[in-house]
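Visitor: Predicted structure and sequence below. I'll ask about it afterward.
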Amino acid sequence: MTLRLYDTATREVRDFVPLEEGKASLYVCGLTVQSEPHVGHVRSGVNFDVLQRWLRASGYAVTFIRNVTDIDDKILAKSAEQGRPWYNLAYAMKRELDRAYAALNVAAPTYEPLATGHTPEMIELIAELIEKGHAYAAEDGSGDVYFDVRTWPAYGELSGQRVDEMVAAEDADPRGKRDPRDFALWKGRKESEPETASWPSPWGRGRPGWHIECSAMAGKYLGPAFDIHGGGLDLRFPHHENEQAQSRAAGRPFASYWLHNAWITTAGEKMSKSLGNSLVIPEVLKRYRGLELRYYLVAAHYRSHVEFSFDALDEAASAFQRVERFIERAPEAPVGELPAAFVAAMDDDLGTPAAVAVLHDTVREGNRASDPAPYVAAVRAMLDVLGLDPADEAWASTAGGADEKLVDAVDVLVAGLLEERAAARAAKDWTRADAIRDRLKAAGVEIEDTPDGPKWSIS
């Protein structure tokens, strides 16, 4: 069966036909590193990680570029609020993002370019657009440069909108625009902004607009035409619409397919910092393993909105633990062949819900079999594609670290209190012994006195 993908541009499921046989090129808009990544942020990373894994499993040599936006209005605003350099904030949040991806076994892309490292390519692309009559420098002395949407008749085709029905682009002061919907390609430096957040250009010192960043980086690493462009559904307009317009107006064919993952919502609203309902990854990982969180994200179809709840995450964790217990029945079984039903599900627009159903069916059949090894081999093959194989060394590298040190520290502290309790009991100071036991119980530590001495566990 041929891989079929839902293309947002055509609004239909189409056969994947790469530009070059045996190769697949993929560009995904990464995050703007303004704050700690939450569950909604990493869903895109996980979903497109599954895509690149499936492309590789299907025999394609994959070039995967996932950018990082490290200069942006929001980064400048947040860094000013916090009284720190903008580049310090961006760097710190980029490290948090790296840790979150590692904790969920999101494989590294072929390359992960930073926007700040590609201003020459952005300036070059803007100059091309001006030369072709699709962009103009503002006449108000601001140093801003805008894309002229009225010069590109196809503007709006990706999101299915007509120009006259669009809202104004709120990315710059409208005074220098010919049309309110024109969007910024270059932003002249303001006196209120740090000098370090600007670069020299033919239009004066300034910084790139958000949309031009991705067009320039995609072009540098994938060329003027590539196979798949991905990102969150919220990026379809205006970001991806503007990317496509400016790239094609410059004469670059750009992406053949557009894929968008849906949101994770809380109380029916998109999970975001502005709503105050975000769940940052380190906090979630205090309650669940990265394996369990990834399983929760993978089990839903990438185009399905997911209403986040800890109850649902509890169920997902329990379901995955059943798979792990089954694997333990034949721990030496190698990675085997993929079941045909799993392949069919994945080829049908990355149908992970159906693929996960095949996974659990195989577990149930294996539990009834006298020899579970062949079933374990098939399960491991499926888990490998989904990035969920517990034997993957990537999970081992995230299992220790701070969590392991925390467990060791708790063990030392509890052992010290148990020694105090044993001394009190030996001295027949029952009041002191009971007080220590009650103190531990209040902290969630259960004590069991055994012939071999006291044992403790977290309740």
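Guide: Structure received.
Visitor: contacts and neighbour counts: CA atoms only from here.
Guide: OK.
Visitor: And stretch 202-221, end to end?
Guide: 24 Å (CA to CA, to the nearest Å).
Visitor: whoops, stretch 1-11 was the one
Guide: 21 Å.
Visitor: Second structure for comparison follows:
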Amino acid sequence: MYAWPASEVPALPGQGRDLRIHDTATEGLVTLDPGPVARIYVCGITPYDATHMGHAATYNAFDLVQRVWLDTKRQVHYVQNVTDVDDPLLERAQRDDIDWVALAEKETALFREDMTALRMLPPRHYIGAVEAIPGIVPLVERLRDAGAAYELDGDIYFSVESDPNFGKVSNLDAAAMRVLSAERGGDPERPGKKNPLDPMLWMAARAGEPSWDGGSLGQGRPGWHIECVAIALDHLGMTFDVQGGGSDLAFPHHEMGASHAQVLTGEFPMAKAYVHAGMVGLHGEKMSKSKGNLVFVSRLRRDGVDPAAIRLTLLAHHYRADWEWTDQVLQDAVDRLGRWRAAVSRPDGPDAEALVEEIRVALANDLDAPAALAAVDRWVTRQDTEGGTDIGAPGVVSRAVDALLGVAL
């Protein structure tokens, strides 16, 4: 599967700072010090509907991670998956009387368009669950053969008790895990499981649903968590720098994935930092496909909203914060974009070297994009009220905003 085209990232003078970011597993800030190539895995979409603002906020957060690393003169090895076969996709295809493959391809194509418009840097590897199946099957077989998985009516389940480090990503107790498992795709009430929290690794073929040859596992399709594990281990290996996604993925998805990988490899942890973006709400509830309370990137674009304004709306909120989408937050971003573009369109302005460092410091401090925006606002105010004589300053500001914040002025 192919990703989307990369926008050019301008080179800036000097060098950025190492990223200090909140790690869900340790419940505190950690300073990341990757090698020459920083490694990051971000969980992708299940393509049964268009990119909504919650998706955009998550991918914006991890786009900033990439930009901070690039500014430190590192390369970035970024991997993202597409869950192009799963129950929600099959259910939507049946509801709309459309082939599930056609639906997945259509929505994945629209996602690529949205990511391109928002200037999100693409992953080096963009892998669908279906194309990953040949790599998933042997991992499930290894877990089963090692006694870390078991069969139940043809389905294969992972035993969470096989991992002594289970629970160290989300830090939740068993009762909380059980509630979230039921809400987020698990089946804790299924009779016959060794532990209610055990997640499915391989689902035996169901009538009327797609299935693949699973070798000794039989016909079926992969579970949700093992998909990402197979892709991450294949392309990044263990102990990569950042595992990312929305905060609703901390449990069960990242917790279970970490356990799968740790049992398979005997290494701990799967990732050096588990980083989670907050939820975007609308009318008092989390924006989600199941609730149908969505603001779509593509619809805003069709309505003539500048993608740079959409991105500034996202940047105005700290990536870990839960926040509410309103017409006003978008209008504030439209107004800010207009002020910034007017300021950098002048032939000269106040010196901007200090501003570049302010943006770097803000982003290195747990991706504090609102502080970075405030720094640019201050430069713009100086430009409006005092002016300046530095003929290179507007260009420096424009390149810094593009390189570090992904906003083209």
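Guide: Sure thing, it's come through. Note that the structure is predicted; figures quoted are calculated from it, not measured.
Visitor: Next, the TM-score between them, please.
Guide: Scored against TM-score structural alignment, normalised by the length of the second structure, the superposed chains reach a TM-score of 0.88; 382 aligned residues with a CA RMSD of 2.1 Å.
Visitor: from what I can see residue 390 of the second structure touches residue 349, true?
Guide: Yes - counting by CA atoms under 8 Å, residue 390 of the second structure does reach residue 349; the two are 5.3 Å apart.
Visitor: These two: who's more crowded?
Guide: Legend: neighbour count by other CA atoms under 10 Å for residue 390 of the second structure and residue 349, higher for residue 349 (25 against 13).
Visitor: burial measure for the nearest residue to the more buried one once chain neighbours are set aside, as a count.
Guide: Nearest residue to residue 349 of the second structure in three dimensions, chain neighbours excluded: residue 388, at 3.9 Å (CA to CA, 6 or more residues apart in numbering). The number of residues packed near residue 388 of the second structure is 15, by other CA under 10 Å.
Visitor: Isn't residue 388 of the second structure up against residue 348?
Guide: Yes - taking contacts as CA under 8 Å, residue 388 of the second structure lies within contact range of residue 348: 6.1 Å.
Visitor: Can you classify the residue nearest to residue 110 of the first structure when sequence neighbours are not counted by secondary structure?
Guide: Spatial nearest neighbour of residue 110 of the first structure, excluding adjacent residues (CA to CA, 6+ apart): residue 64 at 5.0 Å. Following DSSP: H, G, I helix; E, B strand; the rest coil, residue 64 of the first structure is assigned to strand.
Visitor: Residue 264 of the first structure matches what in the second structure?
Guide: Applying TM-score structural alignment, one finds that residue 264 of the first structure aligns to residue 280 in the second structure.
Visitor: Equivalent analysis for residue 102 of the first structure, please.
Guide: Using TM-score structural alignment, the partner of residue 102 of the first structure in the second structure is residue 116.
Visitor: Relative to the first structure, what is the average displacement of the strand or helix carrying its match?
Guide: Here residue 116 of the second structure, judged by DSSP states H and E, is contained in helix 100-117. For helix 100-117 of the second structure, the mean deviation from the first structure after alignment is 0.9 Å (mean CA distance after the TM-score superposition for the first structure).
Visitor: downstream neighbour of that helix in the secondary structure list?
Guide: Counting by DSSP H and E, the element after helix 100-117 of the second structure in chain order, helix or strand, is strand 125-128.
Visitor: how far out from the middle of the chain is that following strand?
Guide: Distance, stretch centre to chain centre, for strand 125-128 of the second structure: 13 Å (CA atoms, centre = their mean, to the nearest Å).
Visitor: Mind giving me the packing neighbours of that strand?
Guide: Strand 125-128 of the second structure sits against strand 75-82, with contacts defined as 3 or more CA pairs under 8 Å, 6 or more residues apart in numbering; DSSP states H and E.
Visitor: So which elements touch the helix or strand just after the strand it packs on?
Guide: Per DSSP H and E, the first helix or strand lying C-terminal to strand 75-82 of the second structure is helix 87-95. With contacts defined as 3+ CA pairs under 8 Å, 6+ apart, helix 87-95 of the second structure has these neighbours: helix 100-117.
Visitor: for the helix it packs on, packing partners?
Guide: Counting contacts by 3+ CA pairs under 8 Å, 6+ apart, helix 100-117 of the second structure is packed against helix 87-95, helix 297-302.
Visitor: what range in the first structure does stretch 317-324 of the second structure sit on?
Guide: Mapped onto the first structure using TM-score structural alignment, stretch 317-324 of the second structure covers residues 300-307.
Visitor: can you list contacts of that stretch?
Guide: With contact meaning CA atoms under 8 Å, 6 or more residues apart in numbering, stretch 300-307 of the first structure is reached by 47, 260-268, 350-353.
Visitor: Which positions within it qualify as buried?
Guide: For stretch 300-307 of the first structure, burial by neighbour count (16 or more other CA atoms under 10 Å) applies to 300, 301, 302, 303, 306.
Visitor: Check stretch 382-396 of the second structure too.
Guide: Quick answer for stretch 382-396 of the second structure (16+ other CA under 10 Å): 382, 383, 387, 393, 394, 395, 396.
Visitor: and which of those is nearest residue 230 of the second structure?
Guide: Ranked by distance to residue 230 of the second structure (CA to CA), these are led by residue 396 at 42.2 Å.
Visitor: For residue 432 of the first structure, which residues are in contact?
Guide: By CA under 8 Å, 6+ apart, the neighbours of residue 432 of the first structure are 421, 424.
Visitor: ok so it is a helix residue?
Guide: Yes - Residue 432 of the first structure: assigned to a helix according to three-state DSSP.
Visitor: angle of the helix holding residue 116 of the second structure against strand 75-82?
Guide: On the basis of axes from the mean of the first three to the mean of the last three CA atoms, to 10 degrees, helix 100-117 of the second structure is oriented at 150 degrees to strand 75-82.
Visitor: Give me the buried stretch members for helix 100-117 of the second structure, please.
Guide: Buried positions in helix 100-117 of the second structure, judged by neighbour count with 16+ other CA under 10 Å: 100, 103-104, 107-117.
Visitor: Make JSON lines out of these and add distance to residue 375 of the second structure.
Guide: Shown next, in JSON lines, are the buried residues of helix 100-117 of the second structure (distance: CA to CA, whole Å):
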{"residue": "100", "distance to residue 375 of the second structure": "47"}
{"residue": "103", "distance to residue 375 of the second structure": "43"}
{"residue": "104", "distance to residue 375 of the second structure": "41"}
{"residue": "107", "distance to residue 375 of the second structure": "37"}
{"residue": "108", "distance to residue 375 of the second structure": "36"}
{"residue": "109", "distance to residue 375 of the second structure": "36"}
{"residue": "110", "distance to residue 375 of the second structure": "34"}
{"residue": "111", "distance to residue 375 of the second structure": "31"}
{"residue": "112", "distance to residue 375 of the second structure": "31"}
{"residue": "113", "distance to residue 375 of the second structure": "30"}
{"residue": "114", "distance to residue 375 of the second structure": "27"}
{"residue": "115", "distance to residue 375 of the second structure": "26"}
{"residue": "116", "distance to residue 375 of the second structure": "26"}
{"residue": "117", "distance to residue 375 of the second structure": "25"}
